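>>> compute the structure for the input listed below.
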Amino acid sequence: MNAVTTRYPNAWHAAADYLRLRGTTVLFGLPSDDLEALPAVEAARLRLILCRDQRNAVFMATGYALQSGSPGVCVVGKGPAVTNTLTGVLEARSSAAPLVILAAGTGGDRRGSGAFQELDQVAVMTPLVKRAYRIDHPDRVVPTLEKAFLVATSGQPGPVYVEIPDHLLREEVTRDRPWSLHTGVTGTLVSDPADQAALEVLRGSRRPTLVVGGGARHRNGDHLIERFAERIGAALLSTASGRGCLDETHESFCGLAGLYAPPATAELVKTSDLVIALGSRLEETAAFGWPGLGTTIPVLQVDVDPLGLSTEYWGPKVVGDAAATLRAWLGRLPEGLVPHRGWLDEIRVCRETLHRDRRETLERLGKSDDIHVAEVLAAIEVVVPPHRILVQENGLQDMWSYLYPFSSCDRGGGSIVPSEQTSLGFGTAAAAGVRLAAPDRPVVVFAGDGAFEMVRADLATLARERIGVLYVVLHNGGYGWLHSQLGRLGLDPGRFPFVTAGEAETGTSVIPGLEQVVVTEKDDLERHLDRGLRAGLTGKVFLLHIGVRLDDVPPFLDALAGDFPETSPSARESEAGPHDRG
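Below is the predicted model of the structure:
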């Protein structure tokens, strides 16, 4: 091979060239005020979504990564710009999203001098990322960039931090070899997936349940998980983060595990004799309310990263890629393995019960004039095509979207949800990255008004960049979940006003490329959803504001949400509006 030397004016130009060669087309962020990154971005013909809030930029990049499976890239300045990214980096780490933060930094010749915005950014970032790098010499630019993307995409994906100090803006970077385009090593098996312990519990199970977590995202392109479930006769469940990995129309799918399990599903899984956790850390919400899990019921865990394997539960553990592990198991299981017919019948009855309960609930709610959250989700199911991507938040009312089958993802659909960290506002901003990763699919955000407030600063960004997203905003007056806890503690809502009662209103200034409407009648829901869908597909941002009652909560929250205290005398008077009839 004949080496060809390439010279770059500075480190940012080298970075932009590497991104271009990797196939990266879009970046998110707010660069340092010297703007040195912008000429490099322009020369490489990359698209930079200039955000008003660095936190939103990281959320967008994370949404892009989760939807595409490719690294999201965020460009920021130094000092407070870096600390503004920390919540997003925490979310990306918890979501196992491949993310690369490219940040400015104080030059080596100025460190320790009290330089403008000087901060030990590597020390700040290190606890939250897979690896933090500071490049201090031009010769380290090429290998460090390559290593950053290798680490971000290999094993369990996650965020990586790369700091480009100011002194590298003045130094030429030389590359005397081709770029190495590492694509990750997620398919490598670290331990034997067909070891005897795993095979023995698989062969001996009569009532298996397969729980699919976010670690299985992009590992089920050929419906391998569903085929494996059919082979062993397993009930199929998903964690919240695992939604979108499975076809929820499959005859064995029974909803979400743990906290979000409908009653029929919770009763079914209590009688399992084996749980197979695929790409899930088995966080608290995933295992909530599951007696015997890991004690009388063995848990067979599979994760590409040993740190993702929980030692809270007894059972075999496999370090390996989810897809490669399932294929190995399928090759080792006996050909004559026959699923237990009685267990399959129970799974079928569970699904029938879930869908019957949904029909009966919607029929009951339909007799009221109020607009209920379940009815909003039902309208989305009717109006928005099956290949939609639903981007969710994790507040009081929007958690209805975690309840199957009130919300579902069929074979062509998708879902992006916050991780166990449930960072407020993640979904509202991440939707922009999701839309750019899937430009031919409608993206619908389902969020409460508290979470929606977090993205307001960048609504103009979405409109300017023609990132068409349909926002369905549920207005309960603020932070409904926190308000619901006041009664349990005997606290005065007038002293601690988490919500402000009143009718849903737009509260958003006129922005070119943005449309919005307040829905007050349930008969108008589908018409306005269709209008918003069409606007989103043409690149417009559409806000659908809907007033909802504070006590309109999904059934699994009844015991957790408290008694919903009154807000204040004046609020009680203002609450007598169209959303409180009947």
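>>> please make it C-alpha for all contacts and neighbour counts, starting now.
Fine.
>>> element containing the nearest residue to residue 358 once chain neighbours are set aside?
Of all residues not flanking residue 358 in the chain, residue 406 sits nearest, at 6.4 Å (Cα to Cα, 6 or more residues apart in numbering). Here residue 406 sits in a region with no helix or strand, counting by DSSP states H and E.
>>> and residue 406, how far is that from residue 383?
Separation of residue 406 from residue 383 (Cα to Cα, to the nearest Å) stands at 14 Å.
>>> hang on, residue 458 in a strand?
No. Applying DSSP: H, G, I helix; E, B strand; the rest coil, one finds residue 458 to be helix, outside a strand.
>>> quick check: it vs residue 489, distance?
36 Å.
>>> and if you look at residue 280?
Distance from residue 280 to residue 489, by Cα to Cα: 34 Å.
>>> higher neighbour count, the two?
residue 280 (24 against 9; other Cα atoms under 10 Å).
>>> these two touch, right, residue 427 and residue 417?
Yes. When contacts are counted by Cα atoms under 8 Å, residue 427 is listed as touching residue 417 (6.6 Å).
>>> compare neighbour counts for these two and give me the winner.
More crowded of residue 427 and residue 417, by other Cα under 10 Å: residue 427, with 31 against 24.
>>> please identify the helix or strand for the closest residue to residue 376 other than its chain neighbours.
Spatial nearest neighbour of residue 376, chain neighbours left out: residue 525 (7.2 Å); criterion: Cα to Cα, 6+ apart. Assigned by DSSP H and E, residue 525 belongs to helix 525-537.
>>> same question for residue 431.
Per DSSP H and E: helix 426-437 holds residue 431.
>>> quick one more, to check against the first:
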Amino acid sequence: MLLTGADIVVECLKEQKVDTVFGYPGGNVIHIYDSLYKNKKYIKHILTAHEQGASHAADGYARSTGKVGVCIATSGPGATNLVTGIATAYMDSVPMVIITGNVPLSLLGKDSFQEVDIAGVTAPITKHNYIVKDINKLADTIREAFYIASEGRQGPVLIDIPKDIAMTTTDYEYAEPKLVERCIKNITEEAIENALELINKSKQPFIYIGGGVVRSEASKELLEFAENIDAPVTSSLMGLGGFPSSHELFTGMIGMHGTKASNKGINKSDLIIAIGARFSDRVVSKVEKFAPNAKILHIDIDPAEINKNVVSYHYIVGDIREVLKQLNNNIIKQDRKQWVNKIKGYKDKYPLRYPDNGLKAQYIIEKLNDITDENTIVATEVGQHQMWTAQYYNFNSPKEFLTSGGLGTMGFGLGAAIGAQVGNPTKTVINIAGDGCFKMNLIELATAVNYNLPIIIILINNNSLGMVRQWQSLFFDGRYSETTLNHATNFVGLAENFGMRGLEISRKEQVEEVLQEAINCKGPVLVHCRIHEDDKVFPMVAPGEAIDSLIMEG
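Next up is the predicted model:
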């Protein structure tokens, strides 16, 4: 079948069972958009207000559905506007395929109008990228891109398509997508036996999970494993939802804003079983003081993570779900009642708490947790509200929590919520935002309204860049350099002028009623909540301190 490059792009998307793409048109992708128009009964296109919104929406779609997210932008500024979203996905191992247009082949490298070497720009923040210079290689390039995005440690892949490639014709033949197999080649019998020996000999094991548990869809196997070895479980920010937050073995998040039970407990352990986690600086803090008496058993799909930040005693490289299946098949069920009770004692003695004076973000999030169910997806922006959400909302299933962990991208949440709502139309999707983050991509309110997406935005307004202000308060003698925002913005009026519902919470007594009203809305709604500018996230580990040296509330 003779097709243009643009038609081949769309046919390959259909091959990969893509039902939704996010993007923004322009001159160098105009032929691809013409083909999308002709195929709109097969592929839905979501037009965002800005290309960065498209990249975050594709990311949120991927995280919440488990499918590959797809976004499209034109060359030059269109392509560069995607960069922050690509980096966000790369840092959090999110499968995405990004399609950009570029100037014709004859104009490449000549500083042509709207020309950028986007493949060069994104090389450090993609799993792989391509510039397609031969129309006969276009279809196989797209197929390979989807495979690379999905296999092993997932991540974004970019395909840059010059305009004349999209216009040229060549033969196209349908091909079935290549099956993505789970990575098991390095899961040897010896590696499993050595891991089991370590676990069996341990008196005080602690399971530390990361986002890899969610990506590998291993939460069921993890629950079985934790109950089999009777060990407490803590999670990085990215791992939340990989193990039920309400389970008695769960101790809460670990790290800079982790619970004292997690941070103190892991430093008392004799074996850390790290599963799909990378020992980031926000978890470990001062490496020399991290779990000084513990051996580390590290299970991860990416060999580059082994011994990168913390030295392992033993490791297994492979798909987490497959590793846990083999461990569960061979494990002897154990009883560590004394150790588990010790950690439970820490949980009872050092619960999360906050002052009960006035309207608090923690209280709002607790009430939100009470009135929502398992059919809910929560996205966040980045900052204090993100940490409060991680601390006070119970995530009991994977893919419930969408947040920028590795890059910490302010402005991520609204786009991610849009993608999640498009991918999960029957679920309640909530974006918890701070006022600083919200301003960065608030233009995407237009997208939510345009598609009548029933997203709930809970805007926690402390009139400041709260997390930076907290550091300035604690470590810079209260020199609040450029962190007091003092907006005159009427956020409820802003929402209403975009065409959505705007609600206000100014007193604690209003919280439950207004949140319920928001949930009952059939379209997008913003709930504006004003809190005090000096409310802080506790516990907190000061820079350079051991993780069990926590600053508690007050």
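>>> C-terminal to the helix holding residue 431 of the first structure, what's the next element?
Counting by DSSP H and E, the element that comes right after helix 426-437 of the first structure along the chain is strand 443-448.
>>> who touches that following strand?
Here strand 443-448 of the first structure makes contact (Cα atoms under 8 Å, 6 or more residues apart in numbering) with 388-398, 401, 427-428, 431, 434-435, 468-476, 478, 536.
>>> mean deviation of that strand from the second structure?
The superposed strand 443-448 of the first structure is, by mean Cα distance after the TM-score superposition for the first structure, a mean 1.1 Å from where its aligned residues fall in the second structure.
>>> which part of the second structure lines up with that strand?
Residues 429-434 of the second structure are matched to strand 443-448 of the first structure when aligned by TM-score structural alignment.
>>> can you show me the strands along the stretch 251-400 of the second structure?
Here the stretch 251-400 of the second structure has its strands, by DSSP state E, counting those that start in this stretch, at 271-275, 295-300, 314-317, 376-380.
>>> and what of the stretch 451-554 of the second structure?
For the stretch 451-554 of the second structure, the strands defined by DSSP E, counting those that start in this stretch occupy 456-461, 501-505, 525-530, 540-541, 550-551.
>>> count the residues that sit near the residue mapped onto residue 323 of the second structure from the first structure.
Aligned by TM-score structural alignment, residue 323 of the second structure pairs with residue 325 of the first structure. By other Cα under 10 Å, the residues close to residue 325 of the first structure number 24.
>>> doesn't residue 195 make contact with residue 325 of the first structure?
No. Using Cα under 8 Å, residue 325 of the first structure is not in contact with residue 195, being 10.6 Å away.
>>> what touches both of those two?
When contacts are counted by Cα under 8 Å, 6+ apart, the set common to residue 325 of the first structure and residue 195 is empty.
>>> which stretches of the stretch 1-150 of the second structure form strands?
Using DSSP E, counting those that start in this stretch, strands in the stretch 1-150 of the second structure cover 2-4, 20-23, 44-47, 69-73, 96-102, 128-131.
>>> mind reading off the mean deviation between the longest helix anywhere in the second structure and the first structure?
Assignment by DSSP state H gives helix 51-65 as the longest helix of the second structure. Its matched residues in the first structure lie on average 0.9 Å from helix 51-65 of the second structure after superposition (mean Cα distance after the TM-score superposition for the first structure).
>>> so which bit of the first structure is that helix matched to?
The alignment of helix 51-65 of the second structure onto the first structure (TM-score structural alignment) spans residues 54-68.
>>> so what's residue 347 of the second structure up against?
The neighbours of residue 347 of the second structure, taking Cα under 8 Å, 6+ apart as the test, are 251, 260, 261.
>>> mind redoing it with 10 Å?
By Cα atoms under 10 Å, 6 or more residues apart in numbering, the residues touching residue 347 of the second structure are 250, 251, 252, 259, 260, 261, 262, 265, 341.
>>> can you flag which of those residues belong to helices?
Filtering the contacts of residue 347 of the second structure for helices - DSSP H - leaves 260, 261, 262, 265, 341.
>>> tell me which residue of the first structure matches up with the first one.
Residue correspondence, TM-score structural alignment: residue 260 of the second structure in this structure matches residue 263 in the first structure.
>>> residue in the first structure paired with residue 452 of the second structure?
Per TM-score structural alignment, residue 452 of the second structure is aligned with residue 466.
>>> what is the end-to-end distance of stretch 472-481 of the first structure?
By Cα to Cα, one end of stretch 472-481 of the first structure lies 18 Å from the other end.
>>> equivalent analysis for stretch 257-271 of the first structure, please.
14 Å.
>>> cool, and stretch 354-362 of the second structure?
7 Å.
>>> stretch 439-457 of the first structure now?
Span of stretch 439-457 of the first structure from end to end, Cα to Cα: 23 Å.
>>> and stretch 89-100 of the second structure, by the same measure?
Span of stretch 89-100 of the second structure from end to end, Cα to Cα: 16 Å.
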